[in-house]
Every structure is written in structure tokens, then in C-alpha cells.
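Enquirer: below is the structure, and that's it, no one-letter string:
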């Protein structure tokens, strides 16, 4: 394996051009870059608008994860690392502001330049940029990181690497990436790739690293110690190079972040009640209202905070695997959506407190509008009229029930759809012309974020029985689930896809045909839609916000009418219960609300005297 890696690496180096240019720059150096328009913050900004630049440093925060881990390298396919590591221990050339749709400001890089059509991007490193071991970040490290992550790293990094025509060192501290296709977002994606230390991996296979091989990063936190599968302790580096950067003022305030691992969500919640962990996020509105009145809350030792946001709903629900019969038939998927009695389930499990997701981009200006497609949206979709499913052009809405348990009208519609697809009830069992019964399995991870997923499926299974369909609910541990999900070994499974206010290339990884048959990809439904890919391309080539919105609304129609997912609740507000010592700038919340860029990044510890 080791020799294969270095042959591949040497081949990559041959294709990498290293030139020190003395020509004057073709574009102005900028402190930041926005997907559309100009960055909101000026070159001399003091801190991010949602951070408290005077926040005190110190204290410890303990967070809980369900399951375990067997890797501390978040950049490779091998192993399961704590998800927080990528965000807390590693930095990129630029950093994101979570108070703008998609804008980056200099982090490891002091400036950014782009070509007239963003066909290339050039970054100039800060002279003071350092790895956690004190060594300087070099152009060589940057080039190695792009090439290695793009060829040996996790799948999420490889698609971008294919779009790089060349990587060119243009000076002692500057590097240029030239792209091989038209895509305005690539310049920003380049700025968000993590930068790792090349010399750490000399003579070693990056893709086969062990638990002891922790990549050296540049971020404020480093792994201090760990107990395999049980805990990881991150320590704030006292010599962190970027303390005075505007992007960092008022952030990364805790001296220590401890990640504890629990076998299931119930045990984790009990640990929180005893203040063994510092905070939990609650995704069930009913539990938030009824189960957070335990003694520590009554005494004021634990505080309930609600964090609103302005981002799209994204998609949360049960995805159907179209690689498997009969789910490749949209009529069967449509029938399964009709049989899902959301109104009754929502009232039973959440007291009706959480509204349903209506489309992938709902709750934002990017979401499709009611009724028929018009204007630019119609123009984009019309060339694919003969491929689109019913409702894409004329209008579509999820079926609604009357809220009763029987859901009679929708069950009748579901049966008609199944009959058109060749399924009939024979002796109480739904069978096709060959006599095969319709049997489905829903795969769930034990005690995932949505704890009521099993309860939802139990109710759903009873509804499908009325159609003659057998639904088996299978709950497995994290390791088994990861393996089966990676290999698309399921009929239905739970899916959560967050979508930003500036969706882009990641949409191809979610819905693109190239990812459909790629093990480990996020295209869980296995969709292959030329219309969806054309809408994504239109989004990436848009030069105005208006064109971008039209393309995203058109994509929303393709995805929603594709009937790939049974949508459930949207999360229009973040719910965090936390110990009273944890504080946040409540008067300056970011438009993205809660997330890794919010907690723990801009929170701080403040003990009462």
C-alpha cells in the first residue's frame, strides 16, 4: 500500500506546476470573497458580528456523542472519527461567516484574488500562519493537502480535485488554482479545504493511518488525550498563531472541550441531567416542553435556550432506495408517501408542535413556490418536460390527512397508485404479477438524533399493513449502520440533509448521478436525474442572485416531485439545554442559528462569583 501511495503521489506532483511568477497580479487582492456581490464586512472589521470580542477565555465544556469512535483522522474513509474534530482542530485558507449566505474571510490566507470569471483563484498565506507544533504553513503544505485529500482522502474531497486543472506556486507565500470547468463556487470551495502538514506523512500512507496517527493541524484546539471509544479531550493551544485575527476574536473561548461517548441517547440524557455533560440539543418539540422540568432546571442550574435561524429547512425524513425494486417505480414511492399519516404521527409524538418540511428548500427564498412553475423557473425546467414527474411544472404539494388514525382518503389513493404499478392484494398480501409480496425494511441507527424514529416507523408499519405491505424495522449499532449505509444496504433509512442559504457543489454529491453508485456517497436514494444536474449546473453558473434563486427553486421542484423521501419535521428553531455557566451573545445571533460555528465556537464559560 505504501509504495502504491508514493507512485500515485509522484504522478500527482508531475502534473502540478510550480512557477514563481514576477508578473503583476491580474486582479485586486481581497480580504474576503462572497458567492454573489461583496463581503458584508470591511477589510478592517474587528470581529464577526455574532461573536463577543470581549468574551472571557477559560473553563471547560463537555459534550456527548452517541456511539464510539476508532479513528482520530477525519479526512479519510477508514474508521469513524468524532465528527467535531474536522471543525475544531483543523483550519483552511479562509473561514466562513455564518451571518452571510456564503462569504469567506482570510484565515491561513491573508488575501484572495480571482480571475475575471473566477476561472482561477490565488491565495497568499499569512507569514505568521503556524501548525500546532510551531512550524510554518508553507505553499508546499497547501499543494500537498489539495493533492492528497483529492486522491487519498474522503470522498467528499475528491470531486473538487477533479475540477482542478493545475496548482501553481506563484511566490514564496502564494498559490494559484486554475479550474477546468465554469463554476463560480470553486474559488470559495478551494478556500475551505483543510490544510495539513506534508512532512508528517513522509514515508507513510495517509489513507491507512491508525488511531495514533493524528493529523497535525493549525486550529486553536489540539487533541490532548483520549480513551479509545470513550472520550477525547481537546485542549486550547496557548501558542495558537491566530488569536489576534478578526475572524478569531471572541471565538474558541474554552480552555478544554471534552467529548464523552455514550451507548445510547437515553444514557446520554441522564448524564446531562446529572450535569456530567454541559449541554444537549433537543430535536423533539414535545420533549422540550414536557421533559425539561427536572430538578436542575427548576433550580436554575440548567438553562433552556432557543436559537432561531433563517436557513432552508433541508430534508429530514425516510429516504427510499431507488436501486432496489419496487422503489425504482415512482408510483410505489408516491403510494408510500400517501400512506404516511404525518398529521396523526405529529400529533401523537410531538403534540403537533413541529411543522412538516414541504420541500428541500422550504422556509427560505430558495424554496419552490405554490402552483405552476413560471418565468425563469419554467424556462429552466421546460427542456426536461418529458422526464419530469407529475407536479414539477404544474405544481405539487405533499398529501395531507384529516388527522385521524385511519387516513382513509390517502390510503385509497395509495392503493390506486400501487395497482397502476402492478400490485394487487391477494389473500390480504400485496403482491405483483409474479406473486412476490411487497416487503420492505427500514434501517435505523440505534438512538440517533431523532429518537422517535422507531416510534414513527412503528405507527407507519401499522398503516402499511392495511395496504398488504410488510415493513420491518431494523435497528443496528453505529458501526453496522455505517457499513450498511455506505453500501446502500437498505430499502428505507433515516436521512438528514442540511442545506445552506448558498447551496452549490455539494448538491451534486447529494443528488448527482456520478455519486449514485459510489459507495459512501450521500446520494442515498440513488437518483439519476439529468434535470436535477442541469439545475445544479445553472446554480453554479449563475452570476446574479436572481438567476441563482430561480435555479434553486427549479431544483427544489425536481427533488420534491421525485418522491424520493418521506419528509417529517422541520427544525425552524434550535433548542439547546445547557448549564448556566455557558453563555452566548443572545443579542447578535447569526442568520444560520445554531451549529458548529455557533456552539461551541462563540460561546464562553462564565462562573458566578
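Expert: Sure, I can see it. Just so we're clear, the structure is a prediction, and the values are computed from it rather than from any experiment.

Enquirer: hey, let's count contacts and neighbours off CA atoms from now on
Expert: Noted.

Enquirer: burial of the closest residue to residue 176 other than its chain neighbours, as a residue count?
Expert: Nearest residue to residue 176 in three dimensions, chain neighbours excluded: residue 122, at 4.1 Å (CA to CA, 6 or more residues apart in numbering). Neighbourhood size, residue 122 [other CA atoms under 10 Å]: 26.

Enquirer: was I right to think residue 122 contacts residue 113?
Expert: Yes. Residue 122 lies in contact with residue 113 (CA atoms under 8 Å); the separation is 5.0 Å.

Enquirer: and for the two, which residues touch both?
Expert: When CA atoms under 8 Å, 6 or more residues apart in numbering defines a contact, no residue borders residue 122 and residue 113 alike.

Enquirer: element containing residue 508?
Expert: helix 506-511 (DSSP states H and E).

Enquirer: could you list the buried residues of the helix or strand following that helix?
Expert: As assigned by DSSP H and E, the chain's next helix or strand after helix 506-511 is helix 513-516. Residues 513, 515-516 are the ones in helix 513-516 that count as buried (16 or more other CA atoms under 10 Å).

Enquirer: what do you get for stretch 553-566?
Expert: Result for stretch 553-566 [16+ other CA under 10 Å]: buried residues 553-566.

Enquirer: and which of those is nearest to residue 455?
Expert: Nearest to residue 455 out of these is residue 566 (CA to CA; 15.1 Å).

Enquirer: this is the comparison structure:
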């Protein structure tokens, strides 16, 4: 029996309460709230050009190195772009908040009580070797990913109580009652693996093979640590589906690896890379003044972000005793001077992040509403009084000297004292308070240094440790760090992934995204409230309550965000505007034949 199947007495009663699949209408799409924007029989997504030309190459840079072509497992460092070789049961429309349309699934039946979901597979669906995609492949994929892959999958699909093949083209999932409104939709995100290919192979070991999928691209070239290339599948089974028409136009996708982002930038300027998503405000302001850009061969785009900004932050590892005291964590927050960074290093490009759901209605503000209080009240004894009694945003002194004085008071209250030479030590053990920030990108060193300088004024000894990407990922998966720069991305409809971010059961699971090491029953319960929300209003309230508790815990030092994505691109690509509202879809871009030939000729003749 599958380890994920936990049939309690309550679950065993579900089939008697659920509707018969024969009585449930078959749909082409599912929306989290309301109805899909596009009707059955739609021709293509509105933001694509259905007549886009095909051909050409898109070469992008990737950081560090890779040693595996299996993106799903704990071991190894996977190559960039591997999702392009896999189809999923359904696919999202980036122009809607959260609506999934059939891809491998030609039809969907959802029980009105959301106790089960069935997918009819398209009988034309094929893997790249010509073998049909069957319901058994779906069952194999679910079992394999939830039992043998990264902890994310077990967390994401934790409320699936059973999965079975009804027949060759129909797969049925039983769902735990009332646990997750989004679960039927995120089951549509399940990547489907070929069971026949993996027979006799060890799924859990890294591999450098050109793995088999059913998606629009296949692996064409593997040069471990240096390059991976994908080629468009000419006879891709799904190329004429409405969700694919006008997409996947570029013949060849290439990822070249660079260990240093400065070198990668120079490679872009030389024309060795076609596109660069720029993460550095300094580079965006100063590094694109070069002949090709000045002569109109390079474009710079700022594409609006339609999703919440999420949380990018210095993440403290609660598995280290030094971070157990909330007063220490708050003091470290006070030493961070965003205004100085933004003015002196970032050219005023960013806004300070406060919320885990920044730039959305889900961000907590002021005092808790009555609806929030109803969720928080059962845990009053476990939560700090500030959650109930003090408003957000958390007010801090603007003057840095005043902030550091407050920080030092907090550290002294937490049992630290300064020695004659100013070093901050534990009053009982005499051990100094030290802090190491683990990085893999030298670009971030200049951003960390101001924080460490402020901490040194308190007597805290801070260091930066820069390691290569593989070592960084190994230390991350083993939680071997004091502090890292981490991210907790959010969608407009957060759900099951929150368990892996904050849930107790993932605090010690290798390679989980619970980087903080949170293991708090009150937070677990608030996550459950968010996942079970049955309306937009209830979801916003649950997210606000969770956000409020996380922020009063001072588990991270929030950094910054901006409301757009910066892209520099050689001007050989075409796209349709306006861009989709909620997510950028590079798969809808194409290479303009004339412009592409002109730029390639220029690069050859340099």
C-alpha cells in the first residue's frame, strides 16, 4: 500500500458521500474561484500570436554548475530548463489568477464536494519515443514523486488519499474532505513521467542521461557543468492544442553556465547570450552603456509583476541555539539599514519588503481584524501579546544610532553583555555571538557587508562564507548555515506549498523549503486554515493571520522588492503585448527571422 494513503474511518466514508463520476459533467478547465475566463473550444490564449514563426535559438546564462538531468530528486544539482521536456495534466493561463486548462487531460470531472477528481487523458498523448501516455503513467508519477522525490511533492499533495487508474485513459484521485480548495488544480500541475522508461532504473540517483518526456522539447546536448541544450520536438503530440498554439516557437533553447555573474554579463554584451534577467540594480543603471545597446541591437524591458512580491530575506536558522531568543532575532533586524543600501547601492530602485505576502491584499496591516482574531484567539497562550495588541507595520526608529541602541538593549535583555573590548558575549558561557552569512554569488558580498558593519558596532562578529553552487546546495539541503539569503515566493492563491515553507513536519526534512526550521503548532494550524479557505475573503484573512504571526517572530530580516522584472535582450525576438497579467510567459516569444539574421551576421562579423 502506498505510504501516502492514510485511510482513516472518516476517509473511508467519503465514497458514500461523494457524487458518482457518471453524474458529474466533464469540463475543459478549473478555476479556483468562479469560472474559467476562456470557454470550451477556445482557439488560443489571448496573449500569444497564433501565427508566430518558428525557428531560431534562445541562449541564456545559468549560474554555477550542474551534475544531473533529474530535477525532481534530493541528490545532485539539476540542470536548468528541464521542465520543458515534461507535460503536465493541466496548464495555467498566465492571464488569470489561478485557472488550469487541460493539457494531457482532455477532460476533467470534479466532485461538487471536492472529494475526488478524475482526468481523461488525451488519446493522442505520446512520449517522445512514441509510447502512449496512460493512466498508469499518472499513477506511477504520483507515487514516485511523493515517495522518492524532494519533500515538496509529499507536502504539495499530502491531502490526496488515493490514486488509481480507472481504465487506460482515466485516472481517479480521492481527496481528503474539505482540506484544500486548490488541491484539484495543483494536481493538474503534476509532471507525468514514463513508467516504462524508469523500469529498472534508480529514480533516486542523479543521472546525466537525456531523460524521456512528452513535452514540447527534448534534451539535445548535455555538457555537465557547462551547457545543456533542448530542441523543439517537431512531431510534438500537443502542438495544436489551444493551450499550446502560438507557444514553443523557438527551435533551440540553450543554457550556458557561468560561475561568475560578471563574466555572464560580459558574455551577454558580447552576444554570446541572447537574454539576461538582471538582478542587480547597479548593473541595470550602469552596465548597459555599450555599443550594441547604443546602436539599438539590445532592448531593455521592465515587465510588471502581477503576483505578490513574496519574501526575500536574510533567513536565520532556528536549528542554531543563538537564534532561539526572539530578542536576538529582533536585534539583528534592527541592524539592517535598507535606506542606506537603496540610496548608495541600489540607485533607489527597490522598496522595502515587510510582509510575506507583500504587494497583495493578503499582507497584514494595522491591528488584527475581527476575522483574523477568530483564527488567532485559540492560540493566544502560544503567541506573543504583540500579535493581538500592537499594530503592523512594526515601527522602528529611523535613525540608525537609535536603532542600534534599541538592538543592544534587546541583546542585553537576552543575556548578552559587552566585554571591555566591545565583544558581545553570552553572560553565562562567555561565548561571543558570531554570525556567518553563506553565499554562492560574489555579487551579494557588497550587500551583506553593511549589515555586518552595523552588527560589529554591537559587538557581534560577522563573516561571509562564499562557496561554489554545489557546495552551497549541499549545505542548504543539510541546513548547515547560520544565515542565508532565501526566498519564499508567493502566488495570488497560496495553498499547499505553505506547509513546506513553515510546517513542523518539514523542519528537519532534507532539502525542504522550511529554511527557518519552524516547528510551531500554532503556525501549523494557521497554515491549515489558509489551505482550507473556501472563499477569496477567507483566504485573504487566513494569509493575514499567518503573515502577522510570522512577522512578530522576526525569523528573517526582510530585504527588498520591485514591482517588475528587468530583462535585457538582443533585439531578435518578438512577443505580443500587453504581457499576460499574472506571469511572464517566455514560451510565447519567437525569433524574428529577418532581425535574427541581421544580429547573427553582426555577431559573426565583429
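Expert: Received, thanks. Since this is a predicted model, take the numbers as computed values, not measurements.

Enquirer: which ones among the buried residues of stretch 553-566 of the first structure lie within helices?
Expert: 553-561 (DSSP state H).

Enquirer: from those, which is closest to residue 82 of the first structure?
Expert: For those, the nearest to residue 82 of the first structure is residue 559 (30.8 Å; CA to CA).

Enquirer: what's the counterpart of that closest one in the second structure?
Expert: Alignment note: residue 559 of the first structure maps to residue 550 in the second structure; criterion TM-score structural alignment.

Enquirer: how far away is its match from residue 312 of the second structure?
Expert: 14 Å (CA to CA, to the nearest Å).

Enquirer: equivalent analysis for residue 206 of the second structure, please.
Expert: Relative to residue 312 of the second structure, and taking CA to CA, residue 206 of the second structure is found at 29 Å.

Enquirer: give me every residue that touches the residue nearest the centre of the first structure.
Expert: The centre of the first structure sits closest to residue 498, judged by CA atoms, centre = their mean, with a distance of 5.2 Å. Listed by CA under 8 Å, 6+ apart, the contact partners of residue 498 of the first structure are 312-315.

Enquirer: which SSE is the residue in the second structure sticking out farthest from the centre in?
Expert: Within the second structure, the residue lying farthest from the chain centre (CA atoms, centre = their mean) is residue 420, at 46.3 Å. Assigned by DSSP H and E, residue 420 of the second structure belongs to neither a helix nor a strand.

Enquirer: how far away is it from residue 306 of the second structure?
Expert: 53 Å.

Enquirer: one more: residue 552 of the second structure?
Expert: From residue 552 of the second structure to residue 306 of the second structure the distance is 27 Å (CA to CA).

Enquirer: check for me that residue 453 of the second structure belongs to a helix.
Expert: Yes. Under DSSP: H, G, I helix; E, B strand; the rest coil, residue 453 of the second structure falls within a helix.

Enquirer: need the counterpart of it in the first structure.
Expert: Matched by TM-score structural alignment, residue 453 of the second structure corresponds to residue 462 in the first structure.

Enquirer: neighbours around its match, how many?
Expert: 13.

Enquirer: ditto for residue 83 of the first structure
Expert: So residue 83 of the first structure, with other CA under 10 Å, has 13 neighbours.

Enquirer: excluding chain neighbours, what is closest to it?
Expert: Per CA to CA, 6+ apart, closest to residue 83 of the first structure is residue 74, 7.3 Å.

Enquirer: wait, what's in contact with that neighbour?
Expert: Contacts of residue 74 of the first structure by CA under 8 Å, 6+ apart are 80-83, 85-86.

Enquirer: over to residue 294 of the first structure?
Expert: residue 273.

Enquirer: to which residue of the second structure is it aligned?
Expert: In the second structure, residue 294 of the first structure lands on residue 290 (TM-score structural alignment).

Enquirer: quick one: the strands in the stretch 151-300 of the first structure?
Expert: 164-171, 174-179, 221-227, 231-236, 256-262, 279-281 (DSSP state E, counting those that start in this stretch).

Enquirer: coming back round to it: the second structure: which residue goes with the residue nearest to residue 83 of the first structure?
Expert: Per TM-score structural alignment, residue 74 of the first structure is aligned with residue 71.

Enquirer: likewise residue 440 of the first structure?
Expert: Per TM-score structural alignment, residue 440 of the first structure is aligned with residue 435.

Enquirer: assign a three-state SS to residue 100 of the second structure, would you?
Expert: Residue 100 of the second structure is classified as strand under three-state DSSP.

Enquirer: looking at it, it is touching residue 33, isn't it?
Expert: No. Between residue 100 of the second structure and residue 33 there is no contact under CA under 8 Å: 11.5 Å.

Enquirer: of the two, who's got more company?
Expert: residue 100 (25 against 15).

Enquirer: excluding chain neighbours, what is closest to that one?
Expert: Nearest to residue 100 of the second structure is residue 92, by CA to CA, 6+ apart, at 4.4 Å.

Enquirer: can you report how many residues lie near that neighbour?
Expert: Neighbours of residue 92 of the second structure using other CA under 10 Å come to 22.

Enquirer: wait, it touches residue 98, no?
Expert: Yes. Because the distance of 6.8 Å satisfies CA under 8 Å, residue 92 of the second structure is recorded as touching residue 98.

Enquirer: helices - which of the contacts of residue 74 of the first structure land there?
Expert: 85-86.

Enquirer: fine, thanks again, bye for now.
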